[in-house]
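Engineer: Pasting the sequence and the predicted coordinates here, then a few questions.
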Amino acid sequence: MTKTYFDFKTCALISLVTLFTISALAQTNLSRKKADQIAAAELKTQMELQKPKAEAEWAAHQIQYKNFAMKFTTQIFGDKPAGGRSLYISLHGGGGTAPRVNDQQWENQKKLYKLKEGVYFVPRSPVDAWNMWHDYPMDELLTEVIKSEIVMDDVNPDKVYVMGYSAGGDGVFQLAPRLPDYWAAASMMAGHPGDAQILNLKNLPFMAFVGGKDAAYHRNELVAQWGKRLDSLQTVYPGSFIHETHVYPDMPHWMNRKDTIAVPWLASYTRNALPKDVIWIQDDILRDQFYWLGMPIESAKKGLKARVTITGNNINILENEHEVLYIYLNDNLVNLDKKVTVTINGKQVFNKKVPRNAAVIKQSVAARMDKSLIFTGKLVVKNGEVTAI
């Protein structure tokens, strides 16, 4: 008879390995119910962590990011809806001029629009430059505003809008397509588009206003051209590129408040946080996530493009110029209790279940604190192969 002996240390090691394996499986093979519980708990934790910082900022009426300080004012209109308040971020004009001029433009912006319901948030640009609303670190500042408004004024992240006049309109032209997954809709007044990535607006309603006599920087011509481009894209992609363009023939740069019709138009839209057809082109301010797509920031480059669609449990990668592409999933995008298929250029490369993963949940909550963009699973696309995390 052969006898096998296990000493105490060996048994202890085996037990630890077993426990670790069970624990790992428990965190990466979650039921939908358990994933939802983890998400709710993590969201509560992150909101509690955000609150002291937000309270200090609101007391000072100023947000600090590295060496940049952005002053702001808020006004609250109407009763709070059951789902939380709307948020309108309104960007003033001015630009590369004396600080006192931008201060006066900030004062004007505070009184420019009235809401039926919501928080009217008017920041003062931390810099006095022509690109004051779309250069670094404006993305970081405004996304931090949204996180803090969620805890300070119970803002609904599906009802956040961006609008701006003149230099503020320049900012909207850039920030709307750069951060479309943050906005429910956007409205640009009397700005110019520059090199903004229009294709990124596929799932974001966009409104534009300009005076027909506003010829400085060719605003009148460029805004009209932008509108025609959106008309064409709406034809190519039915149901997408929702927009309105208003060119007032006899109006100069100041449109005498004709643009105030933007407020009810914006309010009529709720964010589509999880569109099933996404076009993503990297801008000069790089991002590591765009709706449910992502990538390692260290490999991001301006102009890189991806287009991915989801139909049922089928993911179709139509274009991808990224060396590594992440696809974040949850049960509102696909049914994670069933196999998920991934096709690249017509070839099926993946057909497996994607596990719900506690680490992915916690990462997505910490990044955005956004109830509609909590992901539970993740795919990594590299060298034509797909791996589930």
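Structural biologist: Noted; the coordinates are in hand.

Engineer: drop to CA atoms for contacts and neighbour counts, all remaining ones
Structural biologist: Noted.

Engineer: residues near residue 212, how many?
Structural biologist: By other C-alpha atoms under 10 Å, the residues close to residue 212 number 20.

Engineer: which residues sit in contact with the residue nearest to residue 243 when sequence neighbours are not counted?
Structural biologist: With C-alpha to C-alpha, 6 or more residues apart in numbering as the criterion, residue 243 has its nearest non-adjacent residue at 4.7 Å, and that residue is residue 206. Neighbouring residues of residue 206 by C-alpha atoms under 8 Å, 6 or more residues apart in numbering: 185, 186, 187, 188, 241, 242, 243, 244.

Engineer: again, only using 10 Å
Structural biologist: Applying C-alpha atoms under 10 Å, 6 or more residues apart in numbering to residue 206 gives the contacts 162-163, 172-173, 176-177, 184-188, 227, 230, 241-245, 262, 265-266.

Engineer: Check residue 357 too.
Structural biologist: 24-31, 35, 38, 375-378, 389.

Engineer: which of the residues you listed are buried?
Structural biologist: Those of those that meet the buried threshold are 27, 28, 29, 30, 31, 35, 38, 375, 376, 377, 378, by 16 or more other C-alpha atoms under 10 Å.

Engineer: thinking again about what came up before, so which of the contacts of residue 206 are in strands?
Structural biologist: Residues from the contacts of residue 206 lying in strands, with DSSP state E as the criterion: 162, 163, 185, 186, 187, 188, 243, 244, 245.

Engineer: Next up, a structure to set beside the first:
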Amino acid sequence: MVPTLQPWLSVLALALAPQAPVDEGLAQALQRAGDNAPEIRRAIAEAPDEQRAAMRFLIRHMPEHDLKALQADFLLENLALAAEARAATPWAQAVPVEIWRNDVLPYAQVNEEREAWRADFRQRFAPLVADAASTTEATMRLNAHIFGELGVKYSTRRNRPDQAPSESIELGLASCTGLSILLADACRAVGVPARLAGTANWFDSRGNHTWVEIWDQDGWHFVGAAEPDPQGLDRGWFAGDAARATPGSREFGIWAASWQPTGHSLPMVWARSIDWVHAVDVTARYLPSTAAAVDGEGNPVDAEPRVDLLFAVRNPAGERVIATVTLRDPVTREIVFTGATRDESQDANDFLVASVAPMSAWMLEVARAGKRWSYQLEAGNEARQTLSLQLEDSANFQLTGQVRTQAMQWFNASPEERAAIDFSELDTQLRRALGDPDREASIRRQVWEAYRDAAIHGETLKDVQADRVRHGGHESPYTIKTVGERPASGWPLVIAMHGGGGTTQEFNDSQWRHMQIYYKDQLDLGGGYKYIALRAPNNTWNGFYDNYVYPLIEKLIHQHLLYSDIDPDKVYAIGYSHGGYGAFAIGPKIPDRFAAVHSSAAAPTDGETSVVGLHTLRFTYMIGSRDTAYGRAERCQKFAEQYRAAQDAHPGSYPVEMFWIEGNGHGGLPDRDFIRQLYPYTRRTTPAALHWQLTDPVVRHHYWLQVEEPGKGQRLDARLAGNRLQVSSTERDQFAVLLQPAQVDISQPLQLDWNGETSEHTLQPSVRTLCETLLERGDPRLMAPLRLSFER
């Protein structure tokens, strides 16, 4: 046989042939899928040849929790329906493949629950847009039609901001984000590229907003969900605000969601810890092309100084209603502005906006349901002034926005500037309002809204976005999750503290992770709550019960009053072991911050825990009879003797209770469902009798009592009955009272009996005092219009 080189040449050719590139992104996705990888592989294998590249793109960029949970059938149906929509119309076919894959194919917009909406929406809405000439026309038809068909409207009473379509449809209510998810999904179902866009905070710090962007042949355009405008896209009430956004800023910029990674994550105020929703900074497209100023509707105006008046009209129940607002020249009576206010079906940040000269005077007219009201109005110097017009049953209305505007000016001012602001006119309004609970509540609401929206919370917002709380060099990270549905009054807040203490960082971190799941979700309470698992700021034994802890906890509550829609009267603290020691200190020291507090597997700390201040707070603790280390069980028994003595001395007070678990040691206490025991309790802020044993140099408030330079060994006991205040004190020569009008008769003087010495004091409620006490306490229920200070 003659030797041949053919086999060797074949081997050499094979070795030199180009190899198919390895799809590293897909390989990593399959690895992250874990036990669900077979489903992901099947989705790729069973995708039609012409669509397999699209399936690979989708899977390559799926979030990890989707990779571990979604089934092949779900992904294959989503792919087939998206391809079907692409083939159905000329404008869908004209969408570039890279945009189709990123902004039509994905089955979700942001972090909403995953569900198969595409088939239903395609069946419902494809006929509506079948003869549309473009994606723009299709979007306009959808926006004008789908919300009526689905029966969904805007409301702040929705369950959560990021509702999936089925939840919004079932409830009939959605936030701007929920409405945007519905519209963007409907667009994708018929082949229109659509994505969510928005800002975490408007330029004036009044809050976030979400809308929809859709793609047409000339690029991306924006549209407000459920806000159809027959004049086209790139219009809306928020255009002027968007024109003042800050490029590159996660807080004040405008960002649009993306399926594929971009190097940035979408700033989502409802889920700040999530970093797997990708985003692009689109702020530049919203900025004016020239330096010309724009008004509240995004229209150019003269370069001369202007201020925006933002109008809302409310009925006697406080609900926004549609009314005609007119501004007339006070001399000539000529109409210079007219428009209609928004009702509760529109976004809460959607105001009727009039742009006028600073300090200009106007005749303001409001017309509704055949009635007309008038008012002399003077615009201030603030760039944006929110005026809430409260209609009354009589022939008048209350311009409550004046309170908000002046309070906002005060909060944004320096301490020196604050002293010069004159509240005398508003104080007259306040005194007149105190006989009318609705009007008083309206003034308090204006002050709270001014404080909440003031430009003084920048560092607080950064902390919330980073899921951390800081005070005096100490920092505690936390996780936060939502359980159940939002109650009408806002979200209750549960603060859970972990075990561990004086040990390693790794062990305390593991205990913190365990606390994130330790207390079981309670879904049958008649309402939901927010659950925070708080990490101790260090790895010491007293990590949760040292002097830095109490301001830290107050700051944590304050954060979420500002940014998480928390009900201030439904805040709870609960902890186990190390965290239980924290509860045993936090509850007695700052009881006016909580509705209820519970401690498990811990004990009171000498010199830090006093039963005296628990006269009103529901405080419980659970201990095993065999939990004898560090004298825990014995200390708990002694504390029981103390609270029972207090209950005997003050019948009806001291709602404290011990749960003694016979035979139980330190671990395994039956408390994992204890949130359901706390949930029914609501905070009381104005008990008639206060007993305060001071145990540290940092806590300055106890319900309606306030002191300067607190210290151990000091004590105050106070009882308010009508306008008679009896106070006994030990080692205190100064205190103040912060009173609500419902506690006293402001037309009569206050009679003080302090350690047997009597005096008489005039009661003068003040909006300035409301602002000052709110700045000090950061809690809308603890601010007070009356402050009297006493000193010897």
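Structural biologist: In hand now; what should we look at? All values derive from a computational prediction rather than experimental measurement.

Engineer: TM-score them against each other, please.
Structural biologist: Once the chains are overlaid, their TM-score stands at 0.86 when taken by TM-score structural alignment, normalised by the length of structure 1; 360 aligned residues with a C-alpha RMSD of 2.3 Å.

Engineer: related to what we said a few turns ago, need the buried ones among the contacts of residue 357 of structure 1 in JSON lines (columns: distance to residue 132 of structure 1 and secondary structure).
Structural biologist: Formatted as JSON lines, those follow (distance: C-alpha to C-alpha, whole Å; DSSP: H, G, I helix; E, B strand; the rest coil):
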{"residue": "27", "distance to residue 132 of structure 1": "44", "secondary structure": "helix"}
{"residue": "28", "distance to residue 132 of structure 1": "43", "secondary structure": "helix"}
{"residue": "29", "distance to residue 132 of structure 1": "46", "secondary structure": "coil"}
{"residue": "30", "distance to residue 132 of structure 1": "45", "secondary structure": "coil"}
{"residue": "31", "distance to residue 132 of structure 1": "46", "secondary structure": "coil"}
{"residue": "35", "distance to residue 132 of structure 1": "41", "secondary structure": "helix"}
{"residue": "38", "distance to residue 132 of structure 1": "39", "secondary structure": "helix"}
{"residue": "375", "distance to residue 132 of structure 1": "33", "secondary structure": "coil"}
{"residue": "376", "distance to residue 132 of structure 1": "36", "secondary structure": "coil"}
{"residue": "377", "distance to residue 132 of structure 1": "37", "secondary structure": "strand"}
{"residue": "378", "distance to residue 132 of structure 1": "36", "secondary structure": "strand"}
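
Engineer: Export those to TSV and append columns for distance to residue 201 of structure 1.
Structural biologist: Formatted as TSV, these follow (distance: C-alpha to C-alpha, whole Å):
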residue	distance to residue 201 of structure 1
27	36
28	34
29	35
30	34
31	34
35	31
38	32
375	22
376	26
377	26
378	24
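
Engineer: which two in those residues are spaced the farthest apart?
Structural biologist: 38 and 378 (16.3 Å; C-alpha to C-alpha).

Engineer: What is the neighbour count of residue 233 of structure 1?
Structural biologist: 18.

Engineer: got the contact list for it?
Structural biologist: 198, 199, 201, 202, 227, 240, 241, 242 are the contacts of residue 233 of structure 1 under C-alpha under 10 Å, 6+ apart.

Engineer: Please apply the same query to residue 708 of structure 2.
Structural biologist: 697, 698, 699, 700, 701, 732, 733, 734, 735, 736.

Engineer: Brilliant, that's me finished.
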